[in-house]
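In: Turn this into a model:
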Amino acid sequence: MSLLDWFEQRRKLKLLTAPKYKHPDSDKSEGLWVRCDGCGSILYVKHLKNRHRICEQCDWHLEMSSTDRIEHLIDAGTWKPLNDHITSCDPLEFVDQQAYKDRLEEARSRTGLVDAVQTGVGNLYGIPVALGAMDFQFMGGSMGSVVGEKLTRLIEYATDHSLPVIIVCASGGARMQEGILSLMQMAKISAALQIHQVQNHLPYISILTFPTTGGVTASFAMLGDVIIAEPKALIAFAGRRVIEQTIKQQLPADFQTAEYLLSHGLLDLIIPRDILKEGLAEILELYQKAPYKKHFLQ
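Out: Next up, the predicted model:
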């Protein structure tokens, strides 16, 4: 063994046996800072929340919880949640590296949510709306039977009460642990939207955030009367590598971004998060005052 090899072996042994640092219970710094996914800057969480989780260095829109979405879009004191009691019953008794029931319990404990979407009604600058906000922190925002049922009931409630529907999408797609039951939600939600939009002539606004992928993109995310995206949001069905391997071609660098989709006619607007509420209010006010609406509904 050479001298260099001996030193390298000693270095690796020291790394393996070195004690791991643990934050003391009195250390309050943990969770106060976060790294921007766009530019890598270290951001103070309190300041980030005041800017609606938009990086002050590069304007990257960081992941936002469903609770923060509701606080941002709905007037204070007007939010009324709907169907909070619905929970998954693990119909397939699915087990991979971990039992599905255990995954659900861990996600509920970590996020404080029942499942990957919150639904309810409230006012947006005084305009009554039905809002669904998906949460990527709960199992990647995956769409299982609970997400599908809650969104369907929200749309049906909005149809019965003549309310516009707004859904904030943030999802990795259908939830594999529920198999075909999760895929059924695509058709169920789409059918409810057909009645809401076409038969009752009520508006549905879809908001696509980072990421919106898989079965959510293939169904209700792209069915909005107005489809809005946040800047640089990832919007896709299949993954980039899957597509490149299938077509044997290299895709553009900005492929599957909100800007790319807008340039190809798949989106209506890209609105930064800090002015999203104002933009939604203008769209809804325009719908309320539409001069041909009454004639069209007859």
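
In: switch to C-alpha atoms for all contacts and neighbour counts from now on
Out: Noted.

In: All the helices of the stretch 1-150 of the chain, residue numbers only.
Out: 3-17, 45-50, 66-73, 100-111, 145-160 (DSSP state H, counting those that start in this stretch).

In: Tell me which of those sits most buried.
Out: helix 145-160 (a mean of 22; mean count of other Cα atoms under 10 Å).

In: what about the residue positioned nearest the centre of the chain, which helix or strand?
Out: Among the residues of the chain, the one closest to the centroid is residue 170, at 1.5 Å (Cα atoms, centre = their mean). Assigned by DSSP states H and E, residue 170 belongs to strand 165-171.

In: what residues does that strand touch?
Out: The contact list for strand 165-171 (Cα atoms under 8 Å, 6 or more residues apart in numbering) reads 129-136, 140-143, 155, 158, 203-214, 216, 221.

In: Strands - which of these land there?
Out: If you go by DSSP state E, the contacts of strand 165-171 have 129-134, 204-212 in strands.

In: what's the most distant pair in those?
Out: Within the ones in strands among the contacts of strand 165-171, 129 and 211 form the most distant pair, 23.8 Å apart (Cα to Cα).

In: Show residues contacting stretch 78-86.
Out: With Cα under 8 Å, 6+ apart as the contact definition, stretch 78-86 has outside contacts at 70, 114, 118, 119, 120, 121, 122, 123, 146, 150, 154.

In: residue contacts, the closest residue to the third one other than its chain neighbours?
Out: The shortest distance from residue 118 to any non-neighbouring residue, by Cα to Cα, 6 or more residues apart in numbering, is to residue 133 (5.3 Å). Counting by Cα under 8 Å, 6+ apart, residue 133 makes contact with 66, 69, 70, 117, 118, 119, 167, 168, 169.

In: again, only this time at 10 Å
Out: Applying Cα atoms under 10 Å, 6 or more residues apart in numbering to residue 133 gives the contacts 65-70, 116-120, 141, 151, 166-170, 207.

In: again with residue 56
Out: Per Cα under 10 Å, 6+ apart, neighbours of residue 56: 36, 41, 43, 47, 48.

In: measure residue 156 to residue 235 for me?
Out: Plainly put, residue 156 is 26 Å away from residue 235 if you go by Cα to Cα, to the nearest Å.

In: correction: residue 86
Out: Separation of residue 86 from residue 235 (Cα to Cα): 28 Å.

In: of the two, who's got more company?
Out: Neighbours per residue (other Cα atoms under 10 Å) separate residue 86 from residue 235, with residue 235 holding more: 27 against 14.

In: that older thread, of the contacts of stretch 78-86, closest to residue 6?
Out: For those, the closest approach to residue 6 (Cα to Cα) belongs to residue 114, at 54.4 Å.

In: one more to line up against the first:
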Amino acid sequence: MSDWFKRKGQRIKSDPAEERRVKTEGVYEKCPECKADLYKGDFEESLHVCKDCGHHFRIGARQRLAMLFDEGKYDELDADIVSHDPLEFIDTKPYKIRLEQARRNTGLPEAVINGRGRIGDFPALVAAMDFSFLGGSMGLAVGEKITRLIERAVRERSCVVIVSQSGGARMQEGALSLMQMAKISAALAMLAEAGLPYISVMTDPTTGGVTASFAMLGDLNVAEPKALIGFAGPRVIEQTIRQKLPENFQTAEFLLEHGMLDAVVDRRELRDWIIRALAFMYTPEVNPQLLKPELPFGNGTGALPEQTPAEQAEKQEQQPEETSEVKG
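Out: The predicted structure follows:
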């Protein structure tokens, strides 16, 4: 009984308020456009697109390649090609140090990743740029990797897809970076002469020398919604001309309205859109230069197929097999 009176004054121990809070760090992403909290699982399933407002978050080059290729499988090409500070450039810190930090922080060897695989059963070579590596800037290594990808496509009779996400030429490499614009453009001229398709996909942001060269040279030029696309940024232009720019100037939608793009495509629909576009571009009526006797799909009329290969296969499986009667 005496023990009971001793315990009477003791309070129940509870965890501190901070420990009682539910930890959501890394579980949710906040949309910068509509401020919605996006559950990470759903966020990744929707390819990093906000389910409420459709805002497209930036994604990395490897994510982009996995998103485009069949089953997310591809072979990485030319991974050994990297920049080596040809001018021994120093600004606030040596260029070599910037390269080392970029590789350590991103896990990438360079600002572009080359991949070879299949897109909707079409053999495809894809170069995906990554803004997280020095702003996706184009230097010697980036130019060489993209050029080699295009030259390989000519040898292997493959289509090319380039996903741009870049601030332009890499200033630390001076004129050597600027000449990559001409080098890649010359390689694309060879691709066009061979009659092979090139689809250019512009994502946020695509600016500078990249926009002024290969990004705008596609047989089809497409962009993700609200992507910033231009040469100089809007703030620089306003300060130069001392005029207020039109609303939504340099957005994908503005460029589409003024005839600079062929389409603005939601990321979640981009892969299927590319497959249908390739089916159209591979038909003999559209491109007689392509000798492809057996197409995995395509109606041969020059019209864009209404269904993707997966949808066509599913439809065929649902149809009952035809039986023929033998009359005696």
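
In: Just tell me the aligned range of the strand holding residue 170 of structure 1 in structure 2.
Out: Across structure 2, the stretch matching strand 165-171 of structure 1 (TM-score structural alignment) is residues 160-166.

In: once aligned to structure 1, how far is that stretch on average?
Out: On superposition with structure 1, the average gap between stretch 160-166 of structure 2 and its aligned counterparts reaches 0.4 Å (mean Cα distance after the TM-score superposition for structure 1).

In: Looking at the contacts of stretch 78-86 of structure 1, spot the one nearest residue 192 of structure 1.
Out: Set against residue 192 of structure 1, the nearest of these by Cα to Cα is residue 154 (9.4 Å).

In: any idea how far the equivalent of that closest one over in structure 2 is from residue 281 of structure 2?
Out: Matched across to structure 2, residue 154 of structure 1 falls on residue 149, judged by TM-score structural alignment. To residue 281 of structure 2, residue 149 of structure 2 is 20 Å away according to Cα to Cα.

In: all helices of the stretch 151-298 of structure 1, in order?
Out: Assigned helices in the stretch 151-298 of structure 1, in chain order: 179-194, 214-217, 240-247, 258-263, 276-288, 293-297 (criterion: DSSP H, counting those that start in this stretch).

In: Tabulate these (JSON lines), appending mean neighbour count and distance to residue 16 of structure 1.
Out: As requested, the helices of the stretch 151-298 of structure 1 are arranged in JSON lines below (neighbours: other Cα atoms under 10 Å; distance: least, Cα to Cα, whole Å):
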{"stretch": "helix 179-194", "mean neighbour count": "18", "distance to residue 16 of structure 1": "42"}
{"stretch": "helix 214-217", "mean neighbour count": "23", "distance to residue 16 of structure 1": "41"}
{"stretch": "helix 240-247", "mean neighbour count": "11", "distance to residue 16 of structure 1": "35"}
{"stretch": "helix 258-263", "mean neighbour count": "18", "distance to residue 16 of structure 1": "44"}
{"stretch": "helix 276-288", "mean neighbour count": "15", "distance to residue 16 of structure 1": "49"}
{"stretch": "helix 293-297", "mean neighbour count": "9", "distance to residue 16 of structure 1": "71"}
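
In: For these, give me TSV that also has distance to residue 76 of structure 1.
Out: Converted to TSV, those look like this (distance: least, Cα to Cα, whole Å):
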stretch	distance to residue 76 of structure 1
helix 179-194	28
helix 214-217	29
helix 240-247	40
helix 258-263	30
helix 276-288	13
helix 293-297	30
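
In: Looking at those, which is nearest to residue 12 of structure 1?
Out: Smallest distance to residue 12 of structure 1 across those (Cα to Cα): 35.2 Å, for helix 240-247.

In: Could you give the residue range in structure 2 aligned to the closest one?
Out: Helix 240-247 of structure 1 covers residues 234-241 of structure 2 once aligned (TM-score structural alignment).

In: With structure 1 overlaid, how far apart is the matching stretch on average?
Out: Per the superposition on structure 1, stretch 234-241 of structure 2 and its aligned residues are separated by 1.8 Å on average (mean Cα distance after the TM-score superposition for structure 1).

In: and for that stretch, what are the contacting residues?
Out: 228, 231, 242, 243, 244, 245, 246, 248, 249, 250.

In: please redo it, this time with the cut-off set to 7 Å
Out: Outside of stretch 234-241 of structure 2, the residues within contact range by Cα atoms under 7 Å, 6 or more residues apart in numbering are 244, 245.

In: roughly how far out does that stretch sit from the chain middle?
Out: Distance of stretch 234-241 of structure 2 from the chain centroid (Cα atoms, centre = their mean, to the nearest Å) equals 28 Å.

In: now do stretch 250-262 of structure 2
Out: With Cα atoms, centre = their mean as the basis, the mean position of stretch 250-262 of structure 2 lies at 18 Å from the chain mean.

In: One more: stretch 259-266 of structure 2?
Out: 15 Å.

In: Relative to structure 1, which residues correspond to that stretch?
Out: Aligned by TM-score structural alignment, stretch 259-266 of structure 2 falls on residues 265-272 of structure 1.

In: again, but for stretch 112-121 of structure 2
Out: Taken onto structure 1 by TM-score structural alignment, stretch 112-121 of structure 2 occupies residues 117-126 there.

In: how far away is the equivalent of residue 44 of structure 2 over in structure 1 from residue 241 of structure 1?
Out: Matched to structure 1 by TM-score structural alignment, residue 44 of structure 2 sits across from residue 49. Separation of residue 49 of structure 1 from residue 241 of structure 1 (Cα to Cα): 33 Å.

In: so how many other residues sit close to residue 33 of structure 1?
Out: Neighbour count for residue 33 of structure 1, taken as other Cα under 10 Å: 14.

In: How about it, nearest residue that isn't a chain neighbour?
Out: Counting by Cα to Cα, 6+ apart, residue 33 of structure 1 lies nearest to residue 44, which is 4.7 Å off, once chain neighbours are set aside.

In: what's near enough to touch the one you found?
Out: By Cα under 7 Å, 6+ apart, residue 44 of structure 1 lies in contact with 32, 33, 34.

In: Could you single out the nearest of these to residue 5 of structure 1?
Out: For the contacts of residue 44 of structure 1, the nearest to residue 5 of structure 1 is residue 34 (38.6 Å; Cα to Cα).

In: I figured the closest one hits residue 45, correct?
Out: Yes - proximity of residue 34 of structure 1 to residue 45 meets the contact threshold set by Cα atoms under 7 Å, at 6.5 Å.
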